[in-house]
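# My questions concern the predicted model and sequence given below.
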Amino acid sequence: MQELLQSLLVGASLLLIAEGILPFLAPKIWRDIMTKAIASSDLNLRILGAVSMFLGLVLLYFIRS
């Protein structure tokens, strides 16, 4: 159980680092992307979220096997 918690915390940490790169390096581009995301429909955002989760699961499968 301890190993699972540690792995989840490492994953969350890496996610925060990855998400912070673009706003740190190119805040104008990040702001433009966020503006477009806010203007997108719920369906488009759901599709993007589903594709992102699927790719994450596939990547996790290959890493763990």
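On my side now, so go ahead.
# make it CA atoms for all contacts and neighbour counts henceforth
OK.
# Going along the chain, name the helices of the protein.
Here the chain has its helices, by DSSP state H, at 2-25, 27-39, 42-64.
# Got another one to weigh against that:
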Amino acid sequence: MKDLLAALCLVAVIEGLLLFAWPLAWRAMAAQMLQLPPAALRRFGGLVLAAGLAGLWWARH
């Protein structure tokens, strides 16, 4: 449970850093994502999820 909380905190730090450092680029990316169809967002989400799981597996083994 402690590792899960640490991971969620790191996500918050990374998201906050991106918003702090590049707010206009983040806004433009969000606007572009609104234009994508749900299927494309789902595929992208699946790819990010798979990459995250692979990275977690690699880091733990």
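Cool, the structure landed. Keep in mind it's a predicted model, so treat the numbers as computed, not measured.
# would you turn the helices of structure 1 into CSV with mean neighbour count?
Listed next are those as CSV, based on neighbours: other Cα atoms under 10 Å:
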stretch, mean neighbour count
helix 2-25, 11
helix 27-39, 12
helix 42-64, 11
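# From Gly45 of structure 2, how far out is the counterpart of Arg64 of structure 1 in structure 2?
Applying TM-score structural alignment, one finds that Arg64 of structure 1 aligns to Arg60 in structure 2. Separation of Arg60 of structure 2 from Gly45 of structure 2 (Cα to Cα, to the nearest Å): 22 Å.
# Repeat that for Gln35 of structure 2.
In this view, Gln35 of structure 2 and Gly45 of structure 2 are 15 Å apart by Cα to Cα.
# what do you get for Ala30 of structure 2?
Distance, Ala30 of structure 2 to Gly45 of structure 2, using Cα to Cα: 14 Å.
# Now stretch 45-54 of structure 2 on structure 1. Mean distance?
Superposed on structure 1, stretch 45-54 of structure 2 shows a mean distance to its aligned partners of 0.4 Å (mean Cα distance after the TM-score superposition for structure 1).
# Ala7 of structure 2 maps to what in structure 1?
Checking with TM-score structural alignment, Ala7 of structure 2 has Gly11 as its match.
# ignore the last one, Ala39 of structure 2
In structure 1, the residue paired with Ala39 of structure 2 is Leu43, using TM-score structural alignment.
# Not counting stretch 36-48 of structure 2 itself, show me its contacts.
For stretch 36-48 of structure 2, contacts defined as Cα atoms under 8 Å, 6 or more residues apart in numbering pick out Met33.
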